[in-house]
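**Q** Provided below for reference: sequence and predicted model.
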Amino acid sequence: MAAHRARRWSLGGFVLLVSTAVVAAFAFLTTGPSADRADAATTALTWSDEFNGPAGSAPDPGKWTLESGGSGNGNHELQYYRDSRDNAALDGDGNLVITARKNTDTGLRCWYGPCQYTSARLNTARTFTQAYGHFEARVKVPRGQGMWPAFWMLGDDLGTAGWPSSGEIDIMENVGYEPGVVHGTVHGPGYSGGGGIGASYTLPGGAAFADGFHVFAVDWSPEKITWSVDGATYQTRTPADLGGKKWVYDHPFFLILNLAVGGDWPGSPNAGTAFPQTMTIDYVRVSASGGSSGNGGATRTGAVKGIGGMCVDVAGASTADRTPIQLHDCTGVDAQKWTLGGDGTVRALGKCLDVRGASTTDGTPVQLYTCNGTKAQQWAYTSARDLTNIGADKCLDTKGGSSADGTPLQIRTCTGAAHQKWTLA
């Protein structure tokens, strides 16, 4: 386990998360006849980043926030995290590359003085949180003494509960002096830092994780968390493992990717550590395992089609708050991929389908907006194929009954008309 780590949030990152974290559960719900629920009771993708984009481009700001600072993060780490393409950029081959470099900027100051190294740390606190499901990333770790890559999660109540009461789930950590070993750990109140509870996984045959890509994952449910590497399970933790201490894995968490340099656990780089060092991420994917009892647990992800076979679409594929929602020719883009979930939200591009101003008035436009848990963002999909806003008790409606490309969507009293019927593809 990560026995040498004191805590993992930085002061700068903590302030950012307090001010911007989205409080939004992501366990999914679809109402309707039992046959529909059975069809939906499968694992469905709820969020992902495949890192497809031009070489040298920045990580998608609609999905990731890059942190900055050189506080040491409570572990005496040596790097300064920067929001820079020199430290985090796409490689043009479908990967995100986090690069740790020797620092050349004399203006950067770390907890110990002039910074020796720069690197990157990314989180989804502003854009995506989820409680329960399957979380995985395909990663090639760096190599060398003092390297500390990690794929992990923190509770979205970090700003109010504080660490470790908000909880931490470390999906994968590797320290350079153990090239063939990764660690999975949970941290919470009374079992944090050196008291974290976890286990390690060792590659067979003396292989090193830096030699190739591997898939690191957890499967998280209300009663247990299970870790795996390349599909092979190596530990499961339940409340019974905590010795009576509090199980705090009952609310949404957000994702973090980072590459630290040095610190109390890995130790400092030595003469044999070459720079730059890279952590290469092929993808990050999150899904929610469906259930078939009652109205809870089932998931649907895909296109939402309306009158004329047209798709519900985020105008311009923008992730900005208040972006209008419209009908558009179906093209399969992410702006037309919607997830209906057990928290009642309908999501695309990491944000929620929202009734403007939380109005209940006929003709109020719908928009994309940061998920906030209000009833203006609560929807139910019925067996009659209505998509009904809970706050207004009105149906998603196509303005003027039109099927034309670019027709705005709104809420209106449910009438059973064709322009209020929606099919989940």
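**A** Happy to help now that I have it.
**Q** CA only for contacts and neighbour counts going forward, please
**A** OK.
**Q** and stretch 137-148, what's buried?
**A** Across stretch 137-148, burial judged by 16 or more other CA atoms under 10 Å covers 137, 138, 139, 140, 141, 142, 143, 144, 145, 146, 147, 148.
**Q** which of the residues you listed sit farthest apart?
**A** Using CA to CA, the pair of the buried residues of stretch 137-148 lying farthest apart is 137 and 145, separated by 23.1 Å.
**Q** roughly how far apart are residue 283 and residue 166?
**A** Counting by CA to CA, to the nearest Å, the gap from residue 283 to residue 166 is 26 Å.
**Q** same drill for those two, tell me which one is more crowded.
**A** Legend: neighbour count by other CA atoms under 10 Å for residue 283 and residue 166, higher for residue 166 (23 against 18).
**Q** the more buried one is in what secondary structure piece?
**A** Of the helices and strands defined by DSSP states H and E, none includes residue 166.
**Q** how far does stretch 47-62 stretch from start to finish?
**A** Start-to-end, stretch 47-62 (CA to CA) is 12 Å.
**Q** ok, second structure coming up, stack it against the first:
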Amino acid sequence: MSMPAPSSCSFSSSRRARRGVLLAALALGFSLCAPQPLATATAPPPPGAGAAAAVPVFEETFDGPAGAAPDARRWNTEVGDNVNNRERQYYTPGNANAALDGQGHLVITARRENPGNYSCWYGRCEYTSARLNTAGKFNAAYGRVEARVKMSRGQGVWPAFWMLGQDFGQVGWPASGEIDIMENVGHELGRVHGTLHGPGYSGGEGITGSYNLPPGQVFADAFHTFAIDWAPDVITWSVDGQVYQRRTPADLGGRAWVFNKPFFLLLNLAIGGNWPGDPDGSTVFPQRLVIDHVRVTASPGTPGPGRTGVLTGLAGKCLDIAGANPADRTPVQLYTCNGTVAQRWTLGDDGTVRALGKCLDAQGGQTADGTRVQLYTCNGTGAQRWAYNSAARDLVNVPANKCLDVLGQNPADATPTQLWTCSGNPNQKWNLVV
């Protein structure tokens, strides 16, 4: 089967005012304020990068008898309506609108009915559906986050697979950040959207891209895998393995990147709202969103969020990625500090030093004096394992037991860096400024 061709990514002025978490969810007795993470993950390298196979830190395959509710050890079921986007549905508890089908799937069903006589913001509710989240039960910082889904369809039908920052209860939305892995407005049968929301770029100003199936194909006709690969300072979206969007802090125009922390997962099927519009005479009910699996994977040696800042060295200049180029083998150099993401480094808990979604790397895995230092896809090798001593201000490549060194003690812009036997000289001293 030919791979679908993605559309271009863009800022969108047509996005909806964002949903927020239901006030009625508080009545369920779970807290959105202090989730307890079961795992933290980092995005696995692409095939061929030489890393060990990714391992799941969260995997839900929805095995169980037909009619069973989602596993309450993993999922909270939210209850209530949602005025924030002027949605029309009432989210019900238990298995009324979210249940296993006995064949390894979770089915979220939206119906045009109201047997419970529920009240919505606009009066008596016209529709029921379901929304699940993992707040307080699972959250992840970094990794591959994916769901294999068979879509609903129809005017006014709005399915989503998304994430909110675990600090939502403390800082609110959009300061918490939101990562929309997949959204579909049901009249767009062959298109899905992926979006970031944060302070100063939320609602209709979210940073967004979309993906189109080839003409004539429809997402509701088959299962598709919607995923992000997420690492410090970079998030990449894909459909069935086809990448269609990549975002870094450089896309935010100086606004805060709020995605280097844990997030929890959400799945829902909304009806109506500001963005998709309401159902009309063409919309068939019930509508079903069928989820085959939800999975978060991470490479062995998973790092936590670590410490992020600039590394200043000789003559007060910064460790810098030449030309802010994220390509493999881009030289890492000394350069006048300029506040760009090319100079913003994360010292991971696994010993990696990362920027632009890739790792500080000793060229060719060599350990000799004079080995040049570059940017390269993270692959778990010793060439990318570093130890930083904040007291001594040494940044040491562990296998080589040698220091990150500015070539020739030259303070000029664009001077390359290398490995060199640690000497205590100023060209080997680095301050992490967070």
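**A** Yep, that arrived. Keep in mind the model is a prediction, meaning the values are calculated, not measured.
**Q** got a TM-score for the pair?
**A** Between these two chains, after superposing, the TM-score reads 0.64 (TM-score structural alignment, normalised by the length of structure 1); 288 aligned residues with a CA RMSD of 2.4 Å.
**Q** re the thing from before, which one of the buried residues of stretch 137-148 of structure 1 is nearest residue 339 of structure 1?
**A** residue 137 (20.3 Å).
**Q** matching residues in structure 1 for stretch 140-150 of structure 2?
**A** Taken onto structure 1 by TM-score structural alignment, stretch 140-150 of structure 2 occupies residues 130-140 there.
**Q** same question, stretch 320-329 of structure 2
**A** Following TM-score structural alignment, stretch 320-329 of structure 2 has no partner segment in structure 1.
**Q** list the buried ones in stretch 208-217 of structure 1?
**A** Quick answer for stretch 208-217 of structure 1 (16+ other CA under 10 Å): 208, 209, 210, 213, 214, 215, 216, 217.
**Q** corresponding residue for residue 151 of structure 1 in structure 2?
**A** Correspondence of residue 151 of structure 1 to structure 2, assessed by TM-score structural alignment: residue 161.
**Q** I should have written residue 192 of structure 1 there, sorry.
**A** With TM-score structural alignment as the criterion, the equivalent of residue 192 of structure 1 in structure 2 is residue 202.
**Q** SS state for the closest residue in space to that match that isn't next to it in sequence?
**A** Leaving aside its chain neighbours, residue 202 of structure 2 sits nearest to residue 174 (6.4 Å; criterion: CA to CA, 6 or more residues apart in numbering). Recorded secondary structure, residue 174 of structure 2: coil (DSSP: H, G, I helix; E, B strand; the rest coil).
**Q** returning to that earlier point: tell me which of the buried residues of stretch 137-148 of structure 1 is nearest to residue 255 of structure 1?
**A** Of all the buried residues of stretch 137-148 of structure 1, residue 255 of structure 1 sits closest to residue 137, with 10.6 Å by CA to CA.
**Q** the closest one against residue 280, yeah?
**A** No: if you go by CA atoms under 8 Å, residue 137 of structure 1 and residue 280 don't touch, sitting 10.4 Å apart.
**Q** neighbours of the match of residue 192 of structure 1, how many?
**A** 21.
**Q** can you pull out the strands in the stretch 201-350 of structure 1?
**A** If DSSP state E, counting those that start in this stretch is used as the criterion, the strands of the stretch 201-350 of structure 1 fall at 214-221, 224-229, 232-237, 253-261, 277-288, 300-302, 304-305, 311-314, 323-328, 338-340, 346-348.
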